[in-house]
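Trainee: Sharing a sequence plus its predicted fold:
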Amino acid sequence: MTPPLTLSLVTLGVADVARATAFYEALGLTRAAASSDAVSFFNTGGPVLALYGRDALAEDARVSAAGSGFPGVTLAWNLGSPAEVDEAMIRCAAAGGALVKPACKAFWGGYSGYIADLDGHLWEIAHNPGFPVDAAGRLRAPEKPEG
């Protein structure tokens, strides 16, 4: 029997692997030894993050690399407090990321903002008081309603 779905790896198609690698290293990630000139791998608190050439990734999936606009996907970096969100937003901008939406109180009760990495991938940087982050930086959605 096949095990249940597990998000194990996220691959971002990028214009320049070396440039994108430097961006994510500036955010505190360390490139794994399994990396090469063509692909960078980073261990995170959850899935492995991979950076691979956008054209090569599209070719591998047998789709067009010419897509544009909002792809309907965002990635998220959840943190333990609004102050950590503000610090992360500043760090991302200093590394060359583009501020898309400044961090602010969110309609769902948390605090979040959006940045785009060097290739336009949207990252929500958020603090959600209802979804605790453990000491290793892993987020867990509550299994049962509070109360």
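Mentor: Cool, the structure landed. Numbers count the residues shown, from 1 in each chain.
Trainee: rest of the way, CA atoms for contacts and neighbours
Mentor: Will do.
Trainee: Quick one: residues contacting residue 116.
Mentor: By Cα atoms under 8 Å, 6 or more residues apart in numbering, the contact set of residue 116 is 97, 98, 99, 100, 122, 123.
Trainee: now those in JSON lines, with distance to residue 40, secondary structure and neighbour count?
Mentor: Output for those, formatted as JSON lines (distance: Cα to Cα, whole Å; DSSP: H, G, I helix; E, B strand; the rest coil; neighbours: other Cα atoms under 10 Å):
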{"residue": "97", "distance to residue 40": "18", "secondary structure": "coil", "neighbour count": "22"}
{"residue": "98", "distance to residue 40": "21", "secondary structure": "strand", "neighbour count": "18"}
{"residue": "99", "distance to residue 40": "24", "secondary structure": "strand", "neighbour count": "18"}
{"residue": "100", "distance to residue 40": "25", "secondary structure": "strand", "neighbour count": "14"}
{"residue": "122", "distance to residue 40": "19", "secondary structure": "strand", "neighbour count": "22"}
{"residue": "123", "distance to residue 40": "18", "secondary structure": "strand", "neighbour count": "21"}
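Trainee: here comes the other one, which I'd like you to weigh against the first:
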Amino acid sequence: MTMSGALPARMTMVTLGVADVARSTAFYEKLGWKKSSASNDSVTFFHMSGTKLGLFGRADLAKDADIENTETGFSGVTVAINFASEGEVDAAFDHAVSAGATPAKRPEKVFWGGYSGYFADPDGHLWELAHNPMAPLDEDGNMGLPE
């Protein structure tokens, strides 16, 4: 692919900086996610629909990005998984909590017309679980948005 002055509008991988790669890997495996055979002691990869998730040591990730490794609280970033119904959101939230997630906000009806809740993984990364009736999922579970 050649670049013609535009950055492709896609996300191929999300990498989370974690305190303990093994602990975080175990958490995501408890969610039922399967790690890639490309994983090793330093980094874990999970296949996701349409993208990949990487778990990498927080200090190593900061070093790789050439930034200072500070833990100042909320990073301003959340990762979301959308579902076809409110019931699916509730079931996914309960499953995440049973796998060791920390509930941040129980699922509820929200101001934008949908239904969502948040949990934190072992390193405090926030995951939103949502049902958005204005953006239905396709047969592959991808979120639809108007053009």
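Mentor: Cool, the structure landed. These numbers come from a predicted model, not from an experiment.
Trainee: Of the contacts of residue 116 of the first structure, which ones are shared with the second structure?
Mentor: Among the contacts of residue 116 of the first structure, the contacts conserved in the second structure (both residues aligned by TM-score structural alignment, their matches' Cα atoms under 8 Å) are 97, 98, 99, 100, 122, 123.
Trainee: circling back: of the contacts of residue 116 of the first structure, closest to residue 55 of the first structure?
Mentor: Using Cα to Cα, the shortest approach to residue 55 of the first structure within those belongs to residue 122, at 18.9 Å.
Trainee: Aligned counterpart of the closest one in the second structure, please.
Mentor: Here residue 122 of the first structure is matched to residue 126 in the second structure, going by TM-score structural alignment.
Trainee: Leaving out the residues flanking it, which one is nearest to residue 121 of the second structure?
Mentor: Once flanking residues are discounted, residue 121 of the second structure sits nearest to residue 101: 5.1 Å by Cα to Cα, 6 or more residues apart in numbering.
Trainee: So what does that neighbour match up with in the first structure?
Mentor: Looks like residue 101 of the second structure aligns to residue 97 there (TM-score structural alignment).
Trainee: cool, and residue 42 of the second structure?
Mentor: So, by TM-score structural alignment, residue 42 of the second structure is matched to residue 38.
Trainee: Can you get me a residue count around its match?
Mentor: By other Cα atoms under 10 Å, 12 other residues sit near residue 38 of the first structure.
Trainee: so who does it touch?
Mentor: 17, 52, 53.
Trainee: before we move on, back to that, quick one: the kept ones among the contacts of residue 116 of the first structure as TSV, columns for distance to residue 116 of the first structure too.
Mentor: Shown next, in TSV, are these (distance: Cα to Cα, whole Å):
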residue	distance to residue 116 of the first structure
97	6
98	5
99	7
100	6
122	5
123	6
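Trainee: any idea where the helices of the first structure begin and end?
Mentor: 17-26, 54-61, 82-94 (DSSP state H).
Trainee: Tell me the residue in the first structure aligned with residue 138 of the second structure.
Mentor: In the first structure, residue 138 of the second structure lands on residue 134 (TM-score structural alignment).
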